[in-house]
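[1] can't give you the sequence, but here's the structure:
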């Protein structure tokens, strides 16, 4: 497992409560427009007291065709989108999770779909390349992320004052074995761009299931609305607690789903129902 402890609390065994926010956007094919929209929402979240802010999948770019993301790919550690994320984290002194952005991969016609995490000092502390690639065909709807994305292969966590945080992206949500591979985490992040069809059917159910079975918080930023490329995303960015209760949700359009990740609440749930200790496989 690839994990980074940069900016971790001095006593990793004593996590503290943190205010968190999931950003919901309706991204477009214009990178500059999207970064400006993200900046406004990050500032709102920070002004409201958020200490960790997470952007949705494809926050920086929702092209009119899958292959268009290849044209704006960046090299790891170098590029305007990564500079934006680092600068915003430093400016607002927050942990900032850049939902996903396209990074160079060994295949010339594909990219990694990567989540990047920056600490309050602007330093990058984690990178996760989306492992499971969405493929859906029904009627006129057809998606195949593998045409333009190369899958990652390693689960990733990082340390924050609230405890260990596990990274995942969108379609990963359907694969519980990934979350078990993260180990003992206090918070799972799921930046997503769920389609309207699959989101309406499964999004909340899956988020609550991951929270319940891992007895941790789940923060899920989302794309939510009708995009210029004609795609409709489900939205419903939300924060779910370890008992599976939805603490906040944004149904549609730009906004913030925010709340507190409270280690005491997490400990209470795990003490009352010690399911993690009862695992035998």
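    Looks like it arrived, so ask away. The model shown is predicted, which means the values in this text are computed figures rather than measured ones.
[2] can we go C-alpha only for contacts and neighbour counts from here?
    OK.
[3] What residues sit buried inside stretch 223-234?
    Using 16 or more other C-alpha atoms under 10 Å as the test for burial, stretch 223-234 gives 223-227, 232-234.
[4] all helices of the chain, in order?
    Using DSSP state H, the helices of the chain run over 31-47, 80-92, 176-181, 196-198, 204-214, 263-272.
[5] And the longest one, what's buried?
    This points to helix 31-47. Buried-residue list, helix 31-47, by 16+ other C-alpha under 10 Å: 31, 34-35, 37-38, 41-46.
[6] so which of these comes closest to residue 149?
    residue 31 (18.6 Å; C-alpha to C-alpha).
[7] pretty sure that closest one contacts residue 61?
    Yes - taking C-alpha atoms under 8 Å as the definition, residue 31 is a contact partner of residue 61 at 5.6 Å.
[8] anything in contact with each of these two?
    Residues touching both residue 31 and residue 61 (C-alpha atoms under 8 Å, 6 or more residues apart in numbering): there are none.
[9] what's the nearest residue to residue 93 if we skip its chain neighbours?
    residue 120 (4.1 Å; C-alpha to C-alpha, 6 or more residues apart in numbering).
[10] quick one, what contacts that neighbour?
    Here residue 120 is in contact with 89-90, 92-96 (C-alpha under 8 Å, 6+ apart).
[11] residues touching the residue nearest the centre of the chain, list them.
    Nearest residue to the geometric centre of the chain (C-alpha atoms, centre = their mean): residue 191, 2.7 Å. For residue 191, the contact set (C-alpha under 8 Å, 6+ apart) comprises 54-57, 99-100, 168-170, 220-222.
[12] also this one, for the comparison:
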């Protein structure tokens, strides 16, 4: 399975974000799937900005390109639903059909020494359960950002024998520098599966900075490709089922 992983510096300008997403779809249209990070459509630049649900019609440019090029698109998280929305992963298939496939379970409610306070539950409603997405015979275990830290959710995916864990994220610089890579590699090794982690990067206003370092990790814990933390970018990588089989044969665990 050939995928593209995209690192963005999203803003509160939905049209600008959509243009960047559409440009990346055109650039990587030969892939089977193009993966985008958390908050790909909208990332607020001020704490007092209201987070409004993204409507289907606002995603029409993305679904039209998916259909035109016959490529799947995973939008890491988009605000969806009436009232207080959910942070939801959107899958758009090669026919341009849109579906909500997972809503973030664990809200980022933290106070980090030397960093700002985050209270995601003020703006979003939690999802209720892990979800598996089947794509071309590959089973993807879906997460969003802070879900990465919760091993009990990942264990549910391991027991379901997923082939890929998906972690679209917007890690802060403070938490990313300390924990991002080690957590991702641990999940790949524990689950004997690929980890795909597209991330936000850079300055988003009012001192909020994200870590970047989007990466794909194989079932042995090796980083197959990574984008530096400084700027947006993208890469393509082939997920080889042979690597899954090798890791699982050498150290039988869930399989």
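    Sure, I can see it. No experiment lies behind these values; they were computed from the predicted model shown.
[13] just to revisit the earlier point, ok, the buried residues of helix 31-47 of structure 1 vs residue 113 of structure 1, which is closest?
    Ranked by distance to residue 113 of structure 1 (C-alpha to C-alpha), the buried residues of helix 31-47 of structure 1 are led by residue 31 at 15.6 Å.
[14] ok, now how distant is the closest one from residue 24 of structure 1?
    16 Å (C-alpha to C-alpha, to the nearest Å).
[15] got it, and residue 68 of structure 1?
    The value you get for residue 68 of structure 1 to residue 24 of structure 1, if C-alpha to C-alpha is used, is 22 Å.
[16] Same question for residue 211 of structure 1.
    Using C-alpha to C-alpha, we find residue 211 of structure 1 at a distance of 20 Å from residue 24 of structure 1.
[17] Look at these two and report which has more neighbours.
    For residue 211 of structure 1 versus residue 24, the count of surrounding residues by other C-alpha atoms under 10 Å is larger for residue 24: 35 against 24.
[18] which residue in structure 2 lines up with that one?
    Matched by TM-score structural alignment, residue 24 of structure 1 corresponds to residue 7 in structure 2.
[19] Just to check, residue 90 of structure 2 is in contact with residue 98?
    Yes - with contact defined as C-alpha under 8 Å, residue 90 of structure 2 counts as touching residue 98 (6.8 Å).
[20] between these two, which one's more packed in?
    residue 90 (21 against 18).
[21] one step back: per the alignment, the residue nearest to residue 93 of structure 1 pairs with which residue of structure 2?
    Using TM-score structural alignment, the equivalent of residue 120 of structure 1 in structure 2 is residue 94.
[22] For residue 139 of structure 2, see how far away that match is.
    Shown here: residue 94 of structure 2 relative to residue 139 of structure 2, a distance of 17 Å by C-alpha to C-alpha.
[23] got a list of contacts for stretch 238-251 of structure 2?
    Contacts for stretch 238-251 of structure 2 (C-alpha under 8 Å, 6+ apart): 1-3, 163, 192-194, 218-220, 255.
[24] Residue 139 of structure 2 pairs with which position in structure 1?
    Superposed on structure 1 with TM-score structural alignment, residue 139 of structure 2 falls opposite residue 164.
[25] gap between that match and residue 215 of structure 1?
    13 Å.
[26] cool, residue 108 of structure 1 as well?
    Separation of residue 108 of structure 1 from residue 215 of structure 1 (C-alpha to C-alpha) stands at 40 Å.
[27] max-length strand in structure 2?
    Counting residues, the longest strand found in structure 2 (DSSP state E) is strand 72-80.
[28] residues in structure 1 matched by it, start to end?
    Mapped onto structure 1 using TM-score structural alignment, strand 72-80 of structure 2 spans residues 95-103.
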